[in-house]
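Participant: All I have is the shape, not the residue letters:
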């Protein structure tokens, strides 16, 4: 059984489970077994794979770079670079089924390695709409904002309120790729080049 790097993504799996064993056998000649979500219907997936309606993660997507990251981590960085990814964004199915990674875990890993950062409350204001911004300003008893548009509301908030004051009033936070993350995308362009493109 291929248990290489099992501690990195699949430590939650019961290796004595026949269905888990069957999946691991399918990936026996891979560098490591792709991430298998606890929510995955193992029996259903195995059946679908056996008739060809569910494909295996491509072998190349399970080879780690020297930075101890998989191609899927690069796709997540690329996705963050659009400026629309937040802590409320969902993780498309392809992260698990095409790239073999746990999206939420991958986000933690690229932050720990310094390739992306969570934005502060002040820098996450663009993810709020005008009504939400006005509600925050009202709580702090600021005035003169009723006819302001979103850019002016954000300016008023940052001019009069600190990040510490803003933080408790909304949970959404954006993410930003770091210069090190940009360099990583340039170093390994292949995953993004191969990935199906659409506007985000």
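Facilitator: Sure thing, it's come through. No experiment lies behind these values; they were computed from the predicted model shown.
Participant: contacts and neighbour counts: CA atoms only from here.
Facilitator: Will do.
Participant: so how far is residue 83 from the nearest residue to residue 177 once chain neighbours are set aside?
Facilitator: Of all residues not flanking residue 177 in the chain, residue 116 sits nearest, at 4.2 Å (Cα to Cα, 6 or more residues apart in numbering). Residue 116 is 12 Å from residue 83, where distance means Cα to Cα, to the nearest Å.
Participant: Which one of the two is surrounded by more residues?
Facilitator: Counted by other Cα atoms under 10 Å, residue 116 and residue 83 do not tie: residue 116 has more neighbours, with 24 against 14.
Participant: Let me see the contact set for that one.
Facilitator: Applying Cα atoms under 8 Å, 6 or more residues apart in numbering to residue 116 gives the contacts 77, 110, 175, 176, 177, 178, 181.
Participant: go with 7 Å
Facilitator: Going by Cα atoms under 7 Å, 6 or more residues apart in numbering, residue 116 touches 110, 175, 176, 177, 178, 181.
Participant: Over to residue 62?
Facilitator: 30, 31, 32, 34, 70, 100.
Participant: The last one looks like it's in a helix, true?
Facilitator: This means residue 100. No - counting by DSSP: H, G, I helix; E, B strand; the rest coil, residue 100 falls outside a helix, being coil.
Participant: Take this one as well and set it beside the first:
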């Protein structure tokens, strides 16, 4: 039986067929395949999949940004294409991309100092992170600041927070790191 037929058989009872990256080595994966659980491929009341809830949960930490790599578990455990689902969450109003000023917490103090130095601001050596942020707000516009760096954070909208709060069972089943 071909790899594609075996996968089709594996997922025949899933409401939504899991995403499989075209780069995945199907033959090797099928040797030890752990199928995406059926429960992760059932649409929730909002039309979202559990993987979407996990994306919202990750955004909620305030550390998910445009340069954050997508964990393989989005594909292998939740059956979604992380980047494509992020775009859909943004388009559907569950999350938004932060402005340059809102994304300042994603760049280093050195980068902030270099931006201010390029703008001709003096007295930077004694400035702490909060002082640097204030100086950036004082001396630059959003458009001007945006031209210096491309990383942007993601944040939840009220709709995204509501979807996350409506599905604690998804988060409860997700493996957590021990702190």
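Facilitator: Now that the structure is in, tell me what you want to look at. Keep in mind the model is a prediction, meaning the values are calculated, not measured.
Participant: Just give me the match in the second structure for the residue nearest to residue 177 of the first structure.
Facilitator: Taking TM-score structural alignment for the superposition, residue 116 of the first structure sits opposite residue 95 in the second structure.
Participant: What of residue 64 of the first structure?
Facilitator: Residue 64 of the first structure maps onto residue 43 in the second structure, by TM-score structural alignment.
Participant: residues contacting the nearest residue to its match once chain neighbours are set aside?
Facilitator: The spatially closest residue to residue 43 of the second structure, leaving aside those adjacent along the chain, is residue 49, at 4.9 Å (Cα to Cα, 6+ apart). Under the criterion of Cα under 7 Å, 6+ apart, the contact partners of residue 49 of the second structure comprise 40, 41, 42, 43.
Participant: Report the buried members of those residues.
Facilitator: The neighbour count (16 or more other Cα atoms under 10 Å) marks 40, 41, 42 as buried among the contacts of residue 49 of the second structure.
Participant: how close does the second one sit to residue 8 of the second structure?
Facilitator: This points to residue 41 of the second structure. From residue 41 of the second structure to residue 8 of the second structure the distance is 14 Å (Cα to Cα).
Participant: And the last one, by the same measure?
Facilitator: Noted for residue 42 of the second structure: a distance of 17 Å to residue 8 of the second structure, by Cα to Cα.
Participant: Leaving out sequence neighbours, find the closest residue to the residue mapped onto residue 148 of the second structure from the first structure.
Facilitator: In the first structure, the residue paired with residue 148 of the second structure is residue 169, using TM-score structural alignment. Leaving aside its chain neighbours, residue 169 of the first structure sits nearest to residue 136 (6.8 Å; criterion: Cα to Cα, 6+ apart).
Participant: Pull up the overlap in contacts between residue 116 and residue 83 of the first structure.
Facilitator: In contact with both residue 116 of the first structure and residue 83: residue 176, using Cα under 7 Å, 6+ apart.
Participant: Show me what stretch 95-113 of the first structure is in contact with.
Facilitator: 34, 35, 57, 58, 61, 62, 71, 72, 73, 91, 116, 117.
Participant: Confirm the last one sits in a helix?
Facilitator: The reference is to residue 117 of the first structure. No - using three-state DSSP, the secondary structure at residue 117 of the first structure is strand, not a helix.
Participant: tell me the contacts of it?
Facilitator: Residue 117 of the first structure touches 111, 175, 176, 177, 178, counting by Cα under 7 Å, 6+ apart.
Participant: For the closest residue to the second one other than its chain neighbours, grab the count of nearby residues.
Facilitator: To tie it back to what came earlier, the one meant is residue 175 of the first structure. Of all residues not flanking residue 175 of the first structure in the chain, residue 118 sits nearest, at 4.4 Å (Cα to Cα, 6+ apart). Counted with other Cα under 10 Å, residues neighbouring residue 118 of the first structure total 17.
Participant: Could you do residue 183 of the first structure as well?
Facilitator: The tally of other residues near residue 183 of the first structure (other Cα under 10 Å) stands at 11.
Participant: now it: how far from residue 175 of the first structure?
Facilitator: 17 Å.
Participant: now do residue 8 of the first structure
Facilitator: Taking Cα to Cα as the measure, residue 8 of the first structure and residue 175 of the first structure are separated by 23 Å.
Participant: Tell me which of those two has more neighbours.
Facilitator: Using other Cα under 10 Å as the criterion, residue 8 of the first structure and residue 175 rank with residue 175 on top: 23 against 12.
Participant: Can you spell out which helices and strands pack onto whatever helix or strand that one lives in?
Facilitator: Element membership of residue 175 of the first structure, judged by DSSP states H and E, is strand 175-177. Helices and strands touching strand 175-177 of the first structure, by 3 or more Cα pairs under 7 Å, 6 or more residues apart in numbering; DSSP states H and E, are helix 71-80, strand 116-118.
Participant: repeat that with 6 Å
Facilitator: Here strand 175-177 of the first structure touches strand 116-118, going by 3 or more Cα pairs under 6 Å, 6 or more residues apart in numbering; DSSP states H and E.
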